[in-house]
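Chemist: need coordinates for the following:
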Amino acid sequence: MADQLVVERAGAIATIVLNRPESHNAITLGMYQEIPSIVSDLDSDTSVKVVVVRGAGERSFASGADITEFEAVRGNARDARQYNEYVARAEQALTTLRKPSLAMVHGYCIGGGCGLALACDIRLADERARFAITPAKLGLVYSLDSTKRLVDLVGPARAKWVLMSGKQLTADDARSWGLVEYVLPAEELAGTTYELAAEIGTRAQFSVRASKEIVTRIGAGQHADDEYTTNLRNSSFDTEDYAEGVRAFLGKRAPNFTWS
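Modeler: Predicted structure coming up:
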C-alpha cells in the first residue's frame, strides 16, 4: 500500500495522504487494512504531535470505497461482513488516536471517505467540497459507531436526512449543519490547515490530549468526573509543561512546552 497511502512528515506534523488521484482517491480494501498500523506508528512516535488526513490532489478527499473491487471483496455476505470489519477498524484507529487529527477536504468527500473524515477531530474543507454518506444507495447499513459520529455532529434528524437520502451537501450546508468547522477558498485550505496544525503543536500536549479524551468521554455519555478524569486533570499539575506555562504567563512570554 506504499503507493496508495503515503505518510509525509514536516516537523511535528504527519500527513496521511490517500494517494489515488486518478480515481478520486477511492479507498481500496488494502488501504483500509493498512490505516490502523499507520495510525498506530504515528501514535507511538513522540516526534509527531498532530496528524492531518487528506486526499492527493485538489479534486477529492475520497470518493468512497473503490467500486471496482465490489465483486471481488464484497461479492457475498461473508466477504461483506469481513470488509465492514476492516472499515470499522480503520475509522476506529483514527477516532482513538491520542493525538489531534485534522481532515483536510478538497472536493468530494463521499461514503467511506466521509467516514474517515468524521473519524478525525476537526474537519476543514474548500468551498467546492461536497459531502454525502450513501448506504441507502447500496443497500447497506452503517455501524452504530460510524452513525454516532454523524449524529454527534449534525443531530438525529439531519443524520437521518443524510443517511436516508444519500444526497450531497455543499460545503456551506455542511458547515451550517456542523459537519465541518471551516470552509475556505481552495487556494487557502492547505495553508490554513497546516497553520492550525502547527499552532496546536505549540500547545501543551498533555493538555491537548487530555482534553481530547475528556471530550470523547462526554460524547460517550459520561456526565460527571470519575476517579479517572479527576486524576487526569490533577496530574497535569505535576508536569513540567504546567510549570513552564505558569513561568511564561508570569513572564509575559510565549511558553516553550516540551512534553511529547
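Chemist: contacts, neighbours, all on C-alpha from now
Modeler: Fine.
Chemist: return the set of buried residues in stretch 139-158.
Modeler: Y142, S146, T147, K148, R149, L150, V151, V154 (16 or more other Cα atoms under 10 Å).
Chemist: which of the residues you listed fall in helices?
Modeler: S146, T147, K148, R149, L150, V151, V154 (DSSP state H).
Chemist: in the host helix or strand of E195, which residues are buried?
Modeler: Per DSSP states H and E: E195 is located in helix 186-202. By neighbour count on 16+ other Cα under 10 Å, the buried set for helix 186-202 is A186, L189, A190, T193, Y194, A197, A198, I200, G201.
Chemist: quick revisit: just the buried residues of stretch 139-158 now: which is nearest D241?
Modeler: Closest approach between the buried residues of stretch 139-158 and D241, by Cα to Cα: R149, at 31.8 Å.
Chemist: please give the structure of this sequence too, so both can be compared:
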Amino acid sequence: MIEVSKEGGLWIVTINRPDKANSVTRAMLEQLADIAETAQGAQALILTGAGKVFSAGADLDEARAGLATDPVWERLSGAIAALPCLTIAALNGTLAGGAFGMALACDLRLGVPDAKFFYPVMKLGFLPQPSDPARMVALVGPSRARLVLMGGAKLTAIEALSFGLIDRIIPKETLIDDARALATDALSATPAHVAAIKAMCV
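Modeler: Below is the predicted model:
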C-alpha cells in the first residue's frame, strides 16, 4: 500500500489505498518512516497519494485500537523533517487528521483545487501529534493554527494557500510534473549543496 519509485536522486513515495481514502494503518506508517529514514541518498523526495484523497488520516479500526495516539506518527514526521534533501508533499486531494504531520514536515506543499484541509482533534478528543502544532504555527501563525486545531475549521485550497499552509494550487493532472519541476535544481546539485541550503532555511 506504500509504493516507492526512484528516478535517480528523485524518490516518489505514494500512499496507495484509494478504496479507503488512503487512510493509514500502523504498518503503513512504519513503512513510510522506514523509507524516510533510509532516503539519505535522495536529493528530492515527493510524497503523494493515489486517487482522490491524499489521506484521511488513521484507519478507523486501528484508530479505535490506539493508533490515533501511537508514537509512530511522530517517528514518521520527525524522519521526514530530518531529511537533508528537498521534500515536497504533492497533495492530490484532501488532507485530514494525523496525516497532517507528514505534510507539515515537508519543505513544500502543493495542493489540488478541490482539496480540503482539516484536523479534527478537538472534536475527537485526541491531542495532535507533539510536533504538529509548532510546525503549523510556523506556517500559518498561532491564531490560524487554533482555528484548525481548536475551532475545527475545514479549509478550502484557496484558504490554505492564503494562510500559507500550502505553497501553490496545482491542477491535479499536472501535480506530479509540477512537483518534479520544483525538484529540478535540487536534482542538478550535489547532495551536500542541497543539505547546506536547506539547513540555512530555518
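Chemist: so after superposing, what's the score?
Modeler: The TM-score (TM-score structural alignment, normalised by the length of structure 2) is 0.93; 202 aligned residues with a Cα RMSD of 1.6 Å.
Chemist: any chance of the buried residues of helix 186-202 of structure 1 in a markdown table, plus distance to A88 of structure 1?
Modeler: Formatted as a markdown table, the buried residues of helix 186-202 of structure 1 follow (distance: Cα to Cα, whole Å):
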| residue | distance to A88 of structure 1 |
| --- | --- |
| A186 | 30 |
| L189 | 28 |
| A190 | 28 |
| T193 | 26 |
| Y194 | 27 |
| A197 | 26 |
| A198 | 29 |
| I200 | 27 |
| G201 | 28 |
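Chemist: one step back: with distance to S176 of structure 1 added, can I get the ones in helices among the buried residues of stretch 139-158 of structure 1 in JSON lines?
Modeler: Formatted as JSON lines, these follow (distance: Cα to Cα, whole Å):
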{"residue": "S146", "distance to S176 of structure 1": "21"}
{"residue": "T147", "distance to S176 of structure 1": "19"}
{"residue": "K148", "distance to S176 of structure 1": "19"}
{"residue": "R149", "distance to S176 of structure 1": "17"}
{"residue": "L150", "distance to S176 of structure 1": "14"}
{"residue": "V151", "distance to S176 of structure 1": "14"}
{"residue": "V154", "distance to S176 of structure 1": "9"}
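Chemist: helices of structure 2, start to end?
Modeler: Using DSSP H, helices in structure 2 cover 26-37, 60-64, 72-82, 100-104, 121-124, 132-140, 142-149, 157-163, 175-188, 191-200.
Chemist: for the longest one, grab the matching residue range in structure 1.
Modeler: Residues 189-202 of structure 1 are where helix 175-188 of structure 2 aligns, taking TM-score structural alignment as the criterion.
Chemist: the matching stretch vs structure 2, mean deviation?
Modeler: Stretch 189-202 of structure 1, aligned to structure 2 and superposed, deviates on average by 1.6 Å (mean Cα distance after the TM-score superposition for structure 1).
Chemist: which ones are touching the equivalent of A93 of structure 1 over in structure 2?
Modeler: The alignment partner of A93 of structure 1 in structure 2, by TM-score structural alignment, is A79. The neighbourhood of A79 of structure 2, defined by Cα atoms under 8 Å, 6 or more residues apart in numbering, consists of A33, A36, E37.
Chemist: overlap between these and structure 1?
Modeler: Contacts conserved in structure 1 for the contacts of A79 of structure 2, using both residues aligned by TM-score structural alignment, their matches' Cα atoms under 8 Å: A33, A36, E37.
Chemist: V148 of structure 2 maps to what in structure 1?
Modeler: Aligned partner of V148 of structure 2 by TM-score structural alignment: V162.
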